[in-house]
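A.B. asks: fold the following.
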Amino acid sequence: MPKAGRYREGVPCWVVLTTPDAASAQRFYGALFDWEFVPTGPAESVATRYGAQVAAVGQAPDRARSAAWTTHLACADLHRTTALVRAADGRIVREPYEVPDQGRAALAVDPLGAAFGLWQAGTIEGAGLVDEPGALAWNEHLSPDPDTARAFYRRVFGYTYDWPKAGHTLARAAGHLACSIGPSAAGADPTDPTATRARWLAQFGTTDTDRAADRLRDLGGTVLTGPEPTPYGRAALVRDDADAVFVLVSVPSHESAEAA
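C.D. replies: Prediction:
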């Protein structure tokens, strides 16, 4: 992922967890990733690691029974981007709104039903720490129809694509790696018959995926698949104690590399 300060149009820049119990989520992720939390509103907070912002946690509406991670894509002009989403057959489910002292956001759904956020930077461009243990490492879009997904995000953000293998593509925004797009079976929860629906899937870095997966189980989470080797590092598809699905993936620690 690009570092903070280099978020191009269409690049995932931020992730937000909505959960029925924000206090419980803080305990879970604090223990899993060593996150600390800075309150930003009633039942809302920003998670930090080494003082850098890495994610947000907020209380879900009363009717919601499970949690979910939402990937936010950077945009320079929120109103222009929401118009492009609609023109490409997507929907805006929350119109642009102000996030005090940080920026502006909107929530959208693509033609396949995958929810995502839009973020227009103010004082906050996005995650201040990425590609490190305990921070966002990658995002992927999974669906039963990757071709439709590729066409939609090309129209909205101008994505171009590299074609590695097995139906997966690497998407680039203005030449910069943004995310991957592929078939939903690759990231499906075998215990959930709805898991092949379209979605964005956030991946968080860890120094040791097996140890992190064990820790997640101890905290009440569930390991759905893996840990297993992937081209990008040893990974596990997991679910937190409120049913939010994400990926643990091993990444090199920059501190460890410098020490070596």
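
A.B. asks: for the rest of this, base every contact and every neighbour count on C-alpha atoms.
C.D. replies: OK.

A.B. asks: residues near Pro39, how many?
C.D. replies: Using other C-alpha atoms under 10 Å, Pro39 has 13 other residues around it.

A.B. asks: secondary structure element for it?
C.D. replies: Here Pro39, judged by DSSP states H and E, is contained in strand 36-41.

A.B. asks: so which elements touch that strand?
C.D. replies: Under the contact definition 3 or more C-alpha pairs under 8 Å, 6 or more residues apart in numbering; DSSP states H and E, strand 36-41 sits against strand 44-49.

A.B. asks: here is the second sequence; please produce its structure so I can put it next to the first one:
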Amino acid sequence: MAENSTSAGEAAYPEGVPCWVDAQLADVAAGKRFYGELFGWSFQSSYGGSVWACREGEPVAALGQKADGRLPTVWTVYFATPDAEVLTRRIRASGGQVITTPLPVGELGVAALATDPEGAVFGLWQPGTHPGFGLRHAPGAFVWAELYARDTAAANDFYGDLFHEALFGPDATPDFGRAPLAGAFPAEMPPHFLVHFGVEDCDAALAEVSRLGGRVQAGPFDTSYGTVGVASDGQGASFAVLQR
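C.D. replies: Here you go, the predicted model:
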């Protein structure tokens, strides 16, 4: 395990902490080949035909089959909550929208999808038997989520109200940043979350993305939290790699 990695499978995450990510793909088998080679993931079957990706034997992400080909091919970050019903009511009251009301995922937990007032999509996860990441902050695992927003001050207000302790409390160790949607982004790009996975060498990871049939969109470039490259897999799901 990497020196700064976190093995986190032993307890539920505090509310507002990114605790899980998944990708909805048209071709899950192709996704397994791409991400398996890129991040060294192994896979095991999970609920409803989805698969869990594992690193060092611990779950780090899920790949799911898109139910409708018209749905976007995306990575989604899920924030932990002890009560998804209560949190969805707070999201609506704060100007967000609920796309999918809280639904049980077998015994694993309860999931919901929502948007902030600018339309950026995120998930909620109320744990049952599955608390979330078994490993994070390590190569091949989740390390960061960046929200690209048109109005970062409004985003800070919205998420700061929802997840104040996770973002600003005395024990806060945020894995979630906010940045303006400007510069390299096309004008039509909507506000969105970008999931970051850890790598030991950003240049090498981006070269591997190209070799595997993905596309490098930007980078490497330096940020306050490390060296980042933005890419998409062969099916169009965007993600970032982060070297710290």
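
A.B. asks: so which residues of the second structure form helices?
C.D. replies: Ranges of helices within the second structure are 28-39, 84-93, 152-162, 164-168, 202-211, based on DSSP state H.

A.B. asks: of those, which is nearest Thr101 of the second structure?
C.D. replies: helix 84-93 (7.7 Å; C-alpha to C-alpha).

A.B. asks: mean per-residue distance, that closest one versus the first structure.
C.D. replies: Helix 84-93 of the second structure, aligned to the first structure and superposed, deviates on average by 0.7 Å (mean C-alpha distance after the TM-score superposition for the first structure).

A.B. asks: map Asp214 of the first structure across to the second structure for me.
C.D. replies: In the second structure, Asp214 of the first structure lines up with Ala207, judged by TM-score structural alignment.

A.B. asks: okay, buried residues for the strand holding Pro39 of the first structure please.
C.D. replies: 36-37 (16 or more other C-alpha atoms under 10 Å).

A.B. asks: and the helices of the second structure: which comes nearest Ala120 of the second structure?
C.D. replies: Among these, helix 152-162 sits nearest to Ala120 of the second structure (C-alpha to C-alpha), with 9.9 Å.

A.B. asks: against the first structure, where does that closest one fall?
C.D. replies: Aligned by TM-score structural alignment, helix 152-162 of the second structure falls on residues 146-156 of the first structure.

A.B. asks: pull the residues that contact that stretch.
C.D. replies: The contact list for stretch 146-156 of the first structure (C-alpha atoms under 8 Å, 6 or more residues apart in numbering) reads 81, 84-85, 88-89, 110-112, 141, 143, 159-160, 167, 181-183.

A.B. asks: over to stretch 19-39 of the second structure?
C.D. replies: Residues from elsewhere that reach stretch 19-39 of the second structure, judged by C-alpha under 8 Å, 6+ apart: 13, 41-43, 60-66, 69, 72-80, 125, 131-133, 139-142, 195, 199, 205, 208-209, 212, 233-235, 237.

A.B. asks: show me how far it is from its chain's centre.
C.D. replies: Distance, stretch centre to chain centre, for stretch 19-39 of the second structure: 13 Å (C-alpha atoms, centre = their mean, to the nearest Å).

A.B. asks: from the opening residue of that stretch to its closing one, how far?
C.D. replies: Start to finish, the residues bounding stretch 19-39 of the second structure are 19 Å apart (C-alpha to C-alpha, to the nearest Å).

A.B. asks: so it corresponds to what in the first structure?
C.D. replies: Counting by TM-score structural alignment, stretch 19-39 of the second structure corresponds to residues 13-33.

A.B. asks: hang on, the earlier thing: could you give the angle of the strand holding Pro39 of the first structure to helix 22-33?
C.D. replies: 160 degrees (axes from the mean of the first three to the mean of the last three C-alpha atoms, to 10 degrees).
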